[in-house]
Each structure stands twice: as structure tokens, then as C-alpha cells.
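Visitor: here is a sequence together with a model predicted from it:
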Amino acid sequence: MKDLPKTDEGVAQWCKDIFVAKVHVFDKHKELNAFPDSELVDIGRPVKSLVVVVSWAGLLVFGTYKFLQWSNLLSSWKGLTFAAIGLGVVTILMQILIQFSQAERTPAKAAPPRSTNGGAVQEKQH
């Protein structure tokens, strides 16, 4: 904001200059199929996080399999009902936790209209 011109005419010229520069960059992008002076940056994911996620997923799947094998839950209607209710409760709890962890989305506030007649806002007459 400190780099913007202070006068309305200066801001208007600055906007025109920025627009012309944007059009130039866009034309170069269409011509080269890439932005000028851009370098491809590898933003690869760290291997450590992948190993952690795969390890935890494997541990949970193996533990669940061994628990179900040990408890014989899936061998009777009572066990199937218990497993289905447990899965439903876990799903509902996860949805609640996801809802609470999301950021609030607030609409942007528009600036009040600027008048060009010395501060008085005039209504349009039809």
C-alpha cells in the first residue's frame, strides 16, 4: 500500500500500467506455453511423512484384522451389528471433528462507495 500513488490520477495510471504488464505476460504465456522467466520448482513431498502415514495405516489395519480374528465379531449377527454400530459412531465422531477443525468462511466486506460530489451521496432518479 505504501508504494501506491497518492492521487486518483496516479492510481489510475498505475492500474493501467499493471494491466498492460499483465496482458504482456499473458501473451508470452500463450506463445511459450509457460510463464516467462519461470523455473519449474520441485515441491516434492518429504519421504519421512509418507513412511509415517504408511506405517500407521499398516499398523491400524493389521491391529484391526487381528482384533476381529481374535474376537470372532464377524461370525455372528450380534457381532456384525456391534461392528456396524461401532463404525457408525466412529464415522459420526470423525464428521464432528472435521466440522470443528475447519476454518470459518466469512464474506469479504466491501468498501463503502466513494462519492465524487464532495461527500454527498446522490440517489439516481428515474
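Guide: In hand now; what should we look at? Residues are numbered from 1 along each chain as shown.

Visitor: can we go C-alpha only for contacts and neighbour counts from here?
Guide: Will do.

Visitor: these two touch, right, residue 25 and residue 37?
Guide: No: Residue 25 is not in contact with residue 37 according to CA atoms under 8 Å; the separation is 10.1 Å.

Visitor: so between the two, which is more surrounded?
Guide: residue 25 (15 against 5; other CA atoms under 10 Å).

Visitor: distance of the more buried one relative to residue 109?
Guide: 30 Å (CA to CA, to the nearest Å).

Visitor: does residue 112 sit in a helix, a strand or a coil?
Guide: Following DSSP: H, G, I helix; E, B strand; the rest coil, residue 112 is assigned to coil.

Visitor: what's the local residue count around it?
Guide: Neighbours of residue 112 using other CA under 10 Å come to 6.

Visitor: ok, it - contacts?
Guide: For residue 112, the contact set (CA atoms under 8 Å, 6 or more residues apart in numbering) is empty.

Visitor: below is an additional structure, to be compared with the one above:
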Amino acid sequence: MVTPFQVHVHLRRHLMKELPETDDAVAQWCRDQFVVKDGLLDKHALEDTFSDKELQEIRRPVKSLLVVTSWAILVSLGALKFLHWSALLSSWKGIALSAIGLAVVTVLMQILIRFSQSERSTPAKVAPAKPKNGGEPSETRQNKEQ
């Protein structure tokens, strides 16, 4: 038996110009954001809400649905008119030719879809952090200072 569940999501966007520039400041900002996040989770657990703001539901625009439906009807009617005009479906040879044509179009569409997809993200390559003592071993640096 499958039980229904809900997922509650709270998103907050930050402009890049609002973020700190130094490594230490970014680290402190991240810690502050975790504290804020924990507060929001505690509030959500108690009140079943993230904030006093009204929830926004994400809906698919009606315009895109109308455009897709219109194009589907237009292409379907055009294909039916073409098949009726060419009489391809009146013989086995025409049916085989139509099936081969449909298979070729399907393969080409799959290739185009694969090439148009964005590449999978990979972890950023980070240069090793430089030691704060200028890269010298701590004993050598202490000896130089004496």
C-alpha cells in the first residue's frame, strides 16, 4: 500500500553581490545560513509553515498547453492529409515505407534530444589550499624568527 506524502520546500535566493568575498567571511556566512535554516525547520515543525508569507504554487502556464495542443493538431491533420493524398497506407509497400520513415524520424529526434541536453555537472576542481604560514614548515619558520 502506497501512502501519500507531501514535500515542503522553502527557497531563498541571494544575489552574488550580497555574498562575502573572502574565504573566512564566506565560511561565517554559511554557518549563519545553517543557523537560519535550523530556525526555519524548528518553526516548520511547530507551526507547519515556513513563514507568514503566502505559499506560491508552481503551475504550468495555460498558454504553453494551448501552443502544444495547437501544433499537435496541426501536424496530425497535415500528416493525415499527406497519407490520404499519397495513398501510402493502401499497400504493404507503402505501410513498410511509412514505418521505416517513422523509425528514421524517431532515431533522428532522439539524437537531437541527446545533443541538446546540458552536460552533467562535475565537481569543481579546487586548487589545494595554501597554508597560512606561507608554505614553509612551521619548524623552519620558527627557526628563522629566532
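Guide: The structure has been received and is ready for your questions. Keep in mind that this is a model prediction, so the values were computed, not measured.

Visitor: give me the TM-score for these two chains.
Guide: Remark: TM-score between the superposed chains equals 0.71 [TM-score structural alignment, normalised by the length of the first structure]; 121 aligned residues with a CA RMSD of 3.0 Å.

Visitor: show me what residue 116 of the second structure aligns to in the first structure.
Guide: Using TM-score structural alignment, the equivalent of residue 116 of the second structure in the first structure is residue 101.

Visitor: one more: residue 94 of the second structure?
Guide: Checking TM-score structural alignment: residue 94 of the second structure goes with residue 79.

Visitor: skip the chain neighbours and tell me the closest residue to its match.
Guide: Leaving out its chain neighbours, the residue that sits closest to residue 79 of the first structure by CA to CA, 6 or more residues apart in numbering is residue 73, at 4.2 Å.

Visitor: residue 42 of the second structure matches what in the first structure?
Guide: The alignment partner of residue 42 of the second structure in the first structure, by TM-score structural alignment, is residue 27.

Visitor: its match: neighbouring residues, count only.
Guide: Using other CA under 10 Å: residue 27 of the first structure sits among 14 other residues.

Visitor: who's in contact with it?
Guide: Residue 27 of the first structure neighbours (CA under 8 Å, 6+ apart): none.

Visitor: may I see the buried residues of the helix or strand harbouring it?
Guide: According to DSSP states H and E, residue 27 of the first structure maps onto helix 8-32. For helix 8-32 of the first structure, the neighbour count (16 or more other CA atoms under 10 Å) marks residue 26 as buried.

Visitor: quick check: end-to-end length of stretch 54-63 of the second structure?
Guide: Separation of the first and last residues of stretch 54-63 of the second structure by CA to CA is 25 Å.

Visitor: who touches it?
Guide: Against stretch 54-63 of the second structure from outside (CA under 8 Å, 6+ apart): no residues.

Visitor: what about residue 96 of the second structure, how many residues nearby?
Guide: Counted by other CA under 10 Å, the residues lying close to residue 96 of the second structure total 13.

Visitor: and the helices in the first structure?
Guide: Secondary structure of the first structure (DSSP state H): helices located at 8-32, 47-71, 77-101.

Visitor: got JSON lines for the ones you listed, with distance to residue 119 of the first structure too?
Guide: As requested, these are exported to JSON lines (distance: least, CA to CA, whole Å):
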{"stretch": "helix 8-32", "distance to residue 119 of the first structure": "16"}
{"stretch": "helix 47-71", "distance to residue 119 of the first structure": "58"}
{"stretch": "helix 77-101", "distance to residue 119 of the first structure": "44"}
